[in-house]
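Novice: turn this into a structure:
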Amino acid sequence: MSLRWCVHELGFRAAVRRVRELGVSAVELCGMSGPDVDWWRDEGAGSGLTAVSVHAPCPDGSDASRQYPGDWFLDDDPQRRAAAVSYAVDSIRFARQAGIRHVVYHLGSYQRRELFTALVDAVDAGGPQCRAARQARGAYLQGVEQAATAVRDRLRSTVERLLTEAGEDVVVCLENRYRHDQAPSPAGVVALAEEFRSPALGYWHDTGHEAAQRHLGVWDNGAADAALQLLAGMHLHDCGGVDDHRPPGEGYYDFSPILARRAPSMPLVLELASSASAERVLAGIAFLDRLARTGRR
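Specialist: A predicted model of the protein is given here:
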């Protein structure tokens, strides 16, 4: 389970205790400060939790404004880009020291949120195939492609730096994003894999992000199938419309096909919103257990 569920409300150490109280034994680390790194190293083993992945930036060196360095990689400000890379590299170094193999990354934003919002509004008003939605979708996809082309070299240099740092003992896991104007997309992961051909590069599949993009008609099945050949782990959460990070079973996502792709020992991480109560979290875990045992919801 991801500490995302409660780390920003409780702080890292209290979040570790809260997740352990649920009976969870494996966790994805996030939301750490510098002192938390020392605490995890010295006392983490006694928490009863095993860390299976790290969600970068972790440790998080950003300031109290809670701005997210994971979206600075493509920023026009070179200082912010450099800070993002620094935090990203620190995440790999922490993972290596802690013996955690998988580090999950977002790679930035193309800053086309207004086109995303227009598409959501059109789909909500008339459905994904109404005329307004088709027009909004076309404008969104065109705008994203133009923006992505303009910053492609920034994306490439970021990934090259991460793979160099990862070496042979850490996997740089690139996660599909919630919005199509955020990087990387499955197609972007495939392009980077073909360019670098590195065993240190993997794909981290997020089910709720897939579902939200399917709802809007911007999910690319062919690119996703190609990216899934690189599958290293998953974030599991449900989605209704574009409302994601719900406990499994509360939305419309069909988990069976993606779970069938799981290799033995591959990390599966439940990534839920802080609004989910402990009871809802446990119901989501029970839903996935039942699905794994019986193949039925």
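Novice: going by C-alpha atoms from here, please, whenever you check contacts or count neighbours.
Specialist: Fine.
Novice: please name the nearest non-neighbouring residue to the spatially most central residue of the chain.
Specialist: Closest to where the C-alpha atoms of the chain average out (C-alpha atoms, centre = their mean) is Glu175, at 4.6 Å. If the residues on either side of it in the chain are set aside, Glu175 comes closest to Trp204, at 4.5 Å by C-alpha to C-alpha, 6 or more residues apart in numbering.
Novice: same for the host helix or strand of that neighbour, what does it pack against?
Specialist: Element membership of Trp204 [criterion: DSSP states H and E] is strand 201-206. Under the contact criterion of 3 or more C-alpha pairs under 8 Å, 6 or more residues apart in numbering; DSSP states H and E, strand 201-206 touches strand 171-175, strand 231-236.
Novice: didn't the residue nearest to the centre of the chain look like it was pressed against Pro184?
Specialist: Yes - the pair Glu175 / Pro184 is scored as a contact, 6.7 Å apart, by C-alpha atoms under 8 Å.
Novice: any shared contact partners between the two?
Specialist: Both Glu175 and Pro184 are in contact with His106, where contact means C-alpha atoms under 8 Å, 6 or more residues apart in numbering.
Novice: give the buried residues for the helix or strand harbouring Ile92.
Specialist: Using DSSP H and E, Ile92 falls within helix 78-98. Neighbour-count burial for helix 78-98 flags 80-81, 83-96 (criterion: 16 or more other C-alpha atoms under 10 Å).
Novice: over to stretch 123-140?
Specialist: Those would be Val123, Gly127, Pro128, Ala132, Ala133, Arg134, Ala136, Arg137, Tyr140, for stretch 123-140 by 16+ other C-alpha under 10 Å.
Novice: biggest separation within the residues you listed, which pair?
Specialist: Gly127 and Tyr140 (16.2 Å; C-alpha to C-alpha).
Novice: which parts of the stretch 101-250 of the chain are strands?
Specialist: Under the criterion DSSP state E, counting those that start in this stretch, the stretch 101-250 of the chain contains strands at 102-105, 108-109, 171-175, 182-183, 201-206, 231-236, 238-240, 243-246.
Novice: summarise which helices and strands the helix or strand harbouring Val52 is packed against.
Specialist: When elements are assigned from DSSP H and E, Val52 belongs to strand 50-55. Strand 50-55 is packed against strand 26-29, strand 102-105, with contacts defined by 3+ C-alpha pairs under 8 Å, 6+ apart.
Novice: another sequence for comparison is provided below:
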Amino acid sequence: MNKIENNPIKALFFKIEGTLAYQQKDIESAQDLILRMIDVLGVDCQPADFAEKLIKGESEYQTWSEKYFVDLAPEEKWSRFLLRDLSKELIREHAHTLEKLWRESQAGWQLAEGVVNTLQELSDRGYTLATISRNSLKHLQGETFLDLFCARVQPNNTKRYQPHSGLLLEAAAQCNLSPDECAYIGDRPSRDVIGAREAGLREVILLKNQYTTEDKTPCPMQADAQLSDMTELLDCYPPLNGSNAHRKALKISPVLFDAALSTINWNRERISINEFFEIGRELGFARFELNHQIPLEVYEQIDFNRYYISSLHNPCPAIQHMKKLEKEDKILTSVDEKLRQVGVDVLKNTIEHAYRLGARNIVIHSGRVTGDESMDLELRKLFRAGKQNTHEFRVLRERMIADRKERGKPHLEALVRSLSEIVGFAEGTNILLGIENLMYYYEFPTFEEIQVLLETFDQPWIGWHFDVGHLEIMANLGLESIPHWLDAFDKRMVGIHLHDVNGIDDHFAPGDGKIDFSVVGPRLQPFTQVTVEVKPFVSTQEIRAGLPVLEDTGCIARL
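Specialist: Have a look, this model is predicted:
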């Protein structure tokens, strides 16, 4: 990056750990703390083996936490990641003590060479400086350079992990600047570039030196520059002129929601895919979901460096259209082993693409019961005729429920075999697999079926993808209940599709139907990936009008 004439950057945000400071360990003190942890738990384990287990678990947790920008409570962190092979009750009882001792064993930070002089010079040149740090700054207490920062943003009191785009927006707000006037300096693409791009910062710079930890997480986004020395920032950011450095500050609060917009809303006859993403950004969506109708030629046109794709809806890219796969029974529930394996391979392909994109989750259509579905179609016909309260409707519904239950058994067995392979394949990718509830009764899963699936697969990377509209339709037909599903499965809700419903028609803008979103918002989990999924007939104006409905009910939040 060269000097920029009339440089629009007014503020520089720095991540402290790994950029301004690096960690130095006191081996003797660390060993003593490890022994104390073993004593607290009363386990028989060699200190070296125990430390190795913690290091591996911490690495897995950090990778997961960085992708989903969530910090778990110590009870969850230690029982799910660091010591998951020990008694959960024992770990939860001592989790806070273990966390304190572990943090102390990792302490010891040293400023990188040239930091203080470089920051002082940048400040003298008129730049506003801010820091974003995951940890308390007590390890740098007494360092006078901290006084150079007009904002010090820490996520300690939230569940957001740096560099969650909300933290960067908070830093911009504290500096009374627009994100477009700010640059972020970090050290890892997967957690620094993505967050800055979502927040709309103008520039992202990566600092790579002997202290930098290798980033093993794939990320399609590239920084605007990569430097090897802190002092090189002085070549990038020349002195601001007086009008820029001392202009009257105007606090700007851009609207950006911690949610994705699905490409199901894309009208491909009118605009390009990247134009759709730009409109989505203007609406306030931080990220996007690619639905199952994105062919390979469109997928290859996407500007992945500019727009973050947080989730993929299988199959994606759609090398074969989902309807064609279903028609040919090439799905996860097929009782024909060769066809079932095709469905598994299609999902594996989606997982591989999601991994390369650094996506967070995948939406899975599990499959369906093959054969006659005429009772479902007839039931909906009666509903549209206003006969949902008739004896005819109730009798047909009970017949269908009994038929579906019996015919679904072999397909459920096939689905378990498919997911057994998929869950193993996805392990270590840090991608959440979401089993979506669908809108037709002969599709998978019913309440009883997803109960079996979630009990069978208790791994933290697989769960329920809650499609609000689909379940509302099932409720209107008297087949399911939203509160029933939420009471049973909300803790496993890895993703959610938000759209509204009128009768048994769905994918309207929120607020243009009958769904009570206030029932939904409070049940979302910190890791639930939120996506607004409305059809192409829904206009930009209707989406914009629906966002306050979701915000007021806690379904989406501003960053």
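Novice: next, the TM-score between them, please.
Specialist: After superposition, the two chains reach a TM-score (TM-score structural alignment, normalised by the length of structure 1) of 0.87; 288 aligned residues with a C-alpha RMSD of 2.6 Å.
Novice: on that earlier part again, with structure 2 overlaid, how far apart is the helix holding Ile92 of structure 1 on average?
Specialist: Compared with structure 2 after the fit, helix 78-98 of structure 1 shows a mean deviation of 1.9 Å (mean C-alpha distance after the TM-score superposition for structure 1).
Novice: residues near Thr164 of structure 1, how many?
Specialist: 12 (other C-alpha atoms under 10 Å).
Novice: which part of structure 1 matches the longest helix belonging to structure 2?
Specialist: Ranked by number of residues, the top helix in structure 2 under DSSP state H is helix 391-426. Taken onto structure 1 by TM-score structural alignment, helix 391-426 of structure 2 occupies residues 131-166 there.
Novice: likewise stretch 31-50 of structure 2?
Specialist: Under TM-score structural alignment, there's no match for stretch 31-50 of structure 2.
Novice: next one: stretch 463-472 of structure 2
Specialist: With TM-score structural alignment as the criterion, stretch 463-472 of structure 2 aligns to 202-211.
Novice: so where is stretch 84-95 of structure 1 in structure 2?
Specialist: Using TM-score structural alignment, stretch 84-95 of structure 1 pairs with 343-354 in structure 2.
Novice: and Leu296 of structure 2, what's its match in structure 1?
Specialist: Applying TM-score structural alignment, one finds that Leu296 of structure 2 aligns to Gly34 in structure 1.
Novice: for that match, what are its contacts?
Specialist: Pro59, Asp60, Gly61.
Novice: quick one: contacts for the nearest residue to Arg407 of structure 2 once chain neighbours are set aside?
Specialist: Spatial nearest neighbour of Arg407 of structure 2, chain neighbours left out: Val369 (6.9 Å); criterion: C-alpha to C-alpha, 6+ apart. Val369 of structure 2 sits next to Thr333, Arg404, Arg407, Gly408, His411, Tyr442, Glu443, Phe444 when contact means C-alpha under 8 Å, 6+ apart.
Novice: now, of these, which are buried?
Specialist: Buried among those by 16+ other C-alpha under 10 Å: Thr333, Arg404, Gly408, His411, Tyr442, Glu443, Phe444.
Novice: ok, those vs Arg287 of structure 2, which is closest?
Specialist: Looking across the buried ones among the contacts of Val369 of structure 2 and measuring by C-alpha to C-alpha, the closest to Arg287 of structure 2 is Phe444, at 27.9 Å.
Novice: just give me the match in structure 1 for the closest one.
Specialist: By TM-score structural alignment, Phe444 of structure 2 lines up with Ala183.
Novice: tell me which element Gly61 of structure 1 falls in.
Specialist: For Gly61 of structure 1, there is no enclosing helix or strand under DSSP H and E.
Novice: need the contact list for whatever residue of structure 2 lines up with it.
Specialist: In structure 2, Gly61 of structure 1 lines up with Ile319, judged by TM-score structural alignment. Applying C-alpha under 8 Å, 6+ apart, we find Ile319 of structure 2 in contact with Pro295, Leu296.
Novice: state the distance from Ile319 of structure 2 to Glu297 of structure 2.
Specialist: 9 Å (C-alpha to C-alpha, to the nearest Å).
Novice: also Ile91 of structure 2?
Specialist: Ile91 of structure 2 is 50 Å from Glu297 of structure 2, by C-alpha to C-alpha.
Novice: do the same with Val520 of structure 2
Specialist: For Val520 of structure 2, the distance to Glu297 of structure 2 equals 37 Å [C-alpha to C-alpha].
Novice: which one's more surrounded, the two?
Specialist: The neighbour comparison of Val520 of structure 2 against Glu297 (other C-alpha under 10 Å) goes to Val520, with 21 against 11.
Novice: so what's that one up against?
Specialist: Contacts of Val520 of structure 2 (C-alpha under 8 Å, 6+ apart): Thr553, Gly554, Cys555.
Novice: same check for these, but in structure 1.
Specialist: Among the contacts of Val520 of structure 2, none has aligned partners that stay in contact in structure 1 (both residues aligned by TM-score structural alignment, their matches' C-alpha atoms under 8 Å).
Novice: my read: Leu486 of structure 2 touches Pro522, true?
Specialist: No - using C-alpha under 8 Å, Leu486 of structure 2 is not in contact with Pro522; the gap is 10.4 Å.
Novice: more neighbours: those two, which one.
Specialist: It is Leu486, of Leu486 of structure 2 and Pro522, that has more neighbours when counted by other C-alpha under 10 Å, with 17 against 12.
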